[in-house]
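J.: just coords:
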């Protein structure tokens, strides 16, 4: 019994005051703690058999913490003979496997205790070594051999070396993992680098899109001095990012035009999805379309208008190419501007104006987004027609200018009857349209306030479709040709003149003929009548087209509805009956409740501002308090007043598709326009989401 008490007596000790210092494996503040890396929960290594100490001994390391090596200012002292001896923290430097227990005031061997087997030395595994006299060894004065310390002796034992090797292997395994884990880690690391690389490409694409800059260059080879904005930006990134440079310099670096198109298309599609989701949330929307010319192509801009919390949003959706052939007049007007914009030609043009006594007038450039400039250009060409023809003839006759071929081409077009007739007719009709255009472009203009002017313009075009008005136009055309010394051939394009002289048949010489024969069609008066009849039809076609389109755009029902909406925004219930009756069933509006809601809102806003506006109404509008009024008000704001958003898209069109980018295909042009115009949405795009969509398709790069 006494033996057993002595053997196990080392476990029967009380917790001292230092026990709390190492509770829950947390070392004392100010102590250094050496630990190995944490175990990967996804691939846990096989844990060795651990030598267990009594449950009280919790201040030394385990397999997760590593050896506990507290460095104290003073360690407990034990009397050995006549000297007080204790542990010294300097021993930690020479023995990395050594650990110290504050509770037991003893040292242990971490690898032997944790990774050892039953054959390991008990002193450094379970009991702990605390004979401080032998821990440092001794120097013999009589013998040439010095005695080794107990630590040095233990460090050279076979079992300790085996356990140390196990510890080193385990530590390395924790850091690098098994072969499978290492392969998986290498794959994950490669994927992360590839994804970071593609994200950088996406950032470059989005930057160029938002700024409306070109991507490509004429020569994108590595030997080119300018590889285009996209590749040059990639070269710049490769100088700052080593991982990016590594992939960028590989053969497959994902910078081709097809990859650019994929990233552009994904970005544009995400913006479209955002707009579509907002349209669905809104419940109703309107579609606006307008067209303009861009490098000999007609482009139609498609936009939508909707409300979100009574805030109006107008979004660009698409740009569609239209095919039109009747663009001769405006193409020629543009060519005239380009030709006379040269300083030399402009000086000669001014000189001829002075000689001919014509008021100095400059030719204006045609704008694809502002149609009123076409009126000024038609007027300028008409007034300066004689000076233009004179200058072009001088250029052609002198044949010293390298632009003589261009001058011949312009001269051929402007002397054609079709150009002269269309110039005079377009001047007349565009001046009428410009009046209405100016009114509708005002910031505070509404369709309801312009009803009278719209009806007046339509009536004006209807009055122009008469024989009298055509004769007036025809006289202007004839006088124009006489003033400018032009003898145009006004023969219609479908008329055919035979080279053979037509003669009356000899069988009719002895008869009185009361009907015309083919030979009499040579009569000049009848020929003029035929010519005038052809251009009369041409004139009527232009007027009819304008009337039809005006009636479609501004029908009587739409004008009545527009007026009713204006009254509705003024909270006038009775004058807005047309609008209310039109949509009450669609929106399930209770008319009686609506009338009460309008009256209450009108009284509320009138107290604040007698001349209240729509913005004042929005401030007090609540969907739960005024449900019927809220729905109708949202719908009224959705109905567009003008196509201003389309015109803004045309302004962006020229920036994106400039003279150096005319070969761009339609899909790329549309996507770039969408990202550039809807910049508030493109700024919110996440390169992570774009990358995830991009990675869905089969890619050589592991993503």
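T.: Thanks, I have the structure now. On a predicted model such as this, the values are computed, not experimentally measured, just so you know. Numbers count the residues shown, from 1 in each chain.
J.: please count neighbours and contacts with C-alpha atoms only from this point.
T.: Fine.
J.: let me see the ranges of the strands in this protein.
T.: 77-80, 83-86, 98-101, 106-109, 286-293, 298-308, 311-322 (DSSP state E).
J.: who's in contact with stretch 425-442?
T.: By CA atoms under 8 Å, 6 or more residues apart in numbering, the residues outside stretch 425-442 that reach it are 371-372, 374-375, 378-379, 445-447, 450, 453-454, 457, 461, 473, 539, 642, 644.
J.: quick revisit: any idea which of the strands of the chain gets closest to residue 274?
T.: With CA to CA, the closest approach to residue 274 among the strands of the chain belongs to strand 311-322: 10.7 Å.
J.: in that closest one, what counts as buried?
T.: When burial is assessed from 16 or more other CA atoms under 10 Å, strand 311-322 yields the following buried residues: 313, 314, 315, 316, 317, 318, 319, 321.
J.: in this protein, which helix has the most residues?
T.: The longest helix of the chain (DSSP state H) is helix 179-211.
J.: neighbours of residue 480, how many?
T.: Each residue near residue 480 was counted by other CA atoms under 10 Å, and the total is 19.
J.: distance of it from residue 486?
T.: Distance, residue 480 to residue 486, by CA to CA, to the nearest Å: 8 Å.
J.: let's bring in a second one:
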């Protein structure tokens, strides 16, 4: 430290002051002392500038130090310096950190509140629980939310203190969150579908409770694991059901979900003219935009049409009408149902055959294969029905007397036995066709099994004898004689074969006619061939039937999905034959074959089999979505808009699919400015 002359004396800085005053700093270059606290943390409003600009007045330094320590600006600066040192050493948190922590806690609480609200909405949607009620206070949503709040302090405080427009429980917010959740699920499905080289569309239309035409759209695709996926994507309201309008709605929907129309390889609809029309039907219009989208007539509808047409025999038609009327009579009258239940309780044998059922089953107007169960129930409860009708007739019920006369006829009994037997042979096929993982080839093969079974029964005399004996035994129990209509030489308006026995008459006019018509209808509707079906000979169990002449047709049918020349395809088929000739275990189903096919070694065959597996055999997935409509949009919720109904249906149908609530909150918060902070 340099000496300074003050009068006749030499003065210099006393080092003791630096030890006592922690805030004092000495600058060797300036030969002056400074207040580090005031220099770094002092404001501009302080009047004392001595120690901010530096001083070397060693003579008066003692008094200057005392005066500076008492200054307000020095005290404030020292306090700020002390706080800074405490923050740096970790003894306390900074203001920014405290503010940031407070903001983080607020955001976490807000997200927790919205998470609870979304969880309740998703729960209600998946379980088809209506969210609203006659009043907001008594709605299912508010009641469940209040129950959740009892064990959730954060949610409880929010419901009690939040502003009315920041509670996020209003119907508009519910609809918005339902839509976001549905879009989240739909994006999962469409994302998986976009990753596939091709897919199929399944479309059907139906009328909802408010008499609005709803178009159900599903997609079918095969993922990387060779698993078949049939997924529902939503409903579209259709003011018009013309083919052009329906096609426009379908293509617009596919564009909205970002699915490439050119990747469509199959389209499955029912046989209505607006869907299947050759020129102006939906299938023709879609093929104009996507040429490789082959039309598949729903095989379940085809089977149903076969049953409808084959059941048009007069005695069968009359029998079914009588069964339906009697079933309705017991179903919609408490008095008549009580009479039926009373007779059933006294008939142990009938009660055992009905398998604990207490009512007759009505005949479904659309699903004719289900009529087999209804006819079987009626047959097993025949004695109960007859005695119940007798009791009601004695009680003055004239309609019961009319129905009693209708069933106490041999033509009714024999028609009931034959129709129930033949319809029951198609039940297993109907159930198979409705499975999502089914494929066209397997459906056709099983249909051929049913056809062959029916033909075998036609040629087996024992089958008819057993049916006739069963009808004769039921008739004998009620003193009904087996009979046939009177034969006339010039009769042209009903069956009039030249047979000698009652059994032969019903065998020729009922059993043969019904069975032959059913086989013919099944063959014409379900077993109709397509160019793509020729690829079934690539299956290992059919390779021995594959002819060289078939290869050009197979190659041409699948050319858009084969990136190799015909010569390469021919060589690949040759290697394919050798592979399965030396293999011990050969797959039977199309899906099993695809799973055992190496995509790199057999790229052409892999794509052909994948396209075949992608083609849907039925539109049962759309029919299942219509069942969801009946549950969601019932008579109590008939004013629901299509957008909300479609979103609820997506969440309800895909209830096994998880919803990422964190992503839902992020999407909800980023759509527009919110009253609460979620980021």
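T.: Noted; the coordinates are in hand. The model shown is predicted, which means the values in this text are computed figures rather than measured ones.
J.: rewinding a little: can you name every helix or strand that the longest helix of structure 1 contacts?
T.: For helix 179-211 of structure 1, the helices and strands in contact under the criterion 3 or more CA pairs under 8 Å, 6 or more residues apart in numbering; DSSP states H and E are helix 229-240, helix 242-248, helix 257-282, helix 666-677, helix 679-682, helix 687-696.
J.: so what angle separates the directions of the first one and helix 179-211?
T.: With axes from the mean of the first three to the mean of the last three CA atoms, to 10 degrees as the criterion, the two stretches helix 229-240 of structure 1 and helix 179-211 enclose an angle of 130 degrees.
J.: of the helices and strands packed on helix 179-211 of structure 1, which is nearest residue 183 of structure 1?
T.: Of all those, it is helix 242-248 that lies closest to residue 183 of structure 1, at 19.6 Å by CA to CA.
J.: just to revisit the earlier point, what's the distance between the longest helix of structure 1 and the middle of its chain?
T.: Relative to its chain's centre, helix 179-211 of structure 1 lies at 20 Å (CA atoms, centre = their mean, to the nearest Å).
J.: try stretch 661-671 of structure 1
T.: Average the C-alpha atoms of stretch 661-671 of structure 1, do the same for its chain, and the two points are 15 Å apart (CA atoms, centre = their mean).
J.: could you do stretch 444-458 of structure 1 as well?
T.: In terms of CA atoms, centre = their mean, the centre of stretch 444-458 of structure 1 is found 37 Å from the chain centre.
J.: coming back round to it: just send the buried residues of strand 311-322 of structure 1 back as JSON lines, with distance to residue 387 of structure 1 too.
T.: What follows is the buried residues of strand 311-322 of structure 1, written out as JSON lines (distance: CA to CA, whole Å):
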{"residue": "313", "distance to residue 387 of structure 1": "49"}
{"residue": "314", "distance to residue 387 of structure 1": "46"}
{"residue": "315", "distance to residue 387 of structure 1": "46"}
{"residue": "316", "distance to residue 387 of structure 1": "44"}
{"residue": "317", "distance to residue 387 of structure 1": "45"}
{"residue": "318", "distance to residue 387 of structure 1": "43"}
{"residue": "319", "distance to residue 387 of structure 1": "40"}
{"residue": "321", "distance to residue 387 of structure 1": "37"}
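J.: so where do the helices sit in the stretch 351-500 of structure 1?
T.: Assignment of helices within the stretch 351-500 of structure 1 using DSSP state H, counting those that start in this stretch yields the ranges 372-383, 385-398, 404-414, 417-440, 451-464, 467-483.
J.: most packed of these?
T.: The highest average neighbour count among the helices of the stretch 351-500 of structure 1, using mean count of other CA atoms under 10 Å, belongs to helix 372-383 at a mean of 19.
J.: other SSEs contacting that one?
T.: In this structure, helix 372-383 of structure 1 packs against helix 328-340, helix 417-440, with contacts taken as 3+ CA pairs under 8 Å, 6+ apart.
J.: reformat these as JSON lines; add distance to residue 206 of structure 1.
T.: Conversion of those to JSON lines gives the following (distance: least, CA to CA, whole Å):
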{"stretch": "helix 328-340", "distance to residue 206 of structure 1": "34"}
{"stretch": "helix 417-440", "distance to residue 206 of structure 1": "36"}
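J.: which one of those helices lies nearest to residue 694 of structure 1?
T.: Using CA to CA as the measure, helix 328-340 is the one of those that comes nearest residue 694 of structure 1, at 42.1 Å.
J.: what's the closest one packed up against?
T.: Counting contacts by 3+ CA pairs under 8 Å, 6+ apart, helix 328-340 of structure 1 packs against helix 343-356, helix 372-383, helix 404-414, helix 417-440.
J.: now do 6 Å
T.: Helices and strands touching helix 328-340 of structure 1, as assessed by 3 or more CA pairs under 6 Å, 6 or more residues apart in numbering; DSSP states H and E, are absent.
J.: give me the angle between that helix and helix 385-398.
T.: For helix 328-340 of structure 1 and helix 385-398, the angle between their directions (the same axes, to 10 degrees) works out to 60 degrees.
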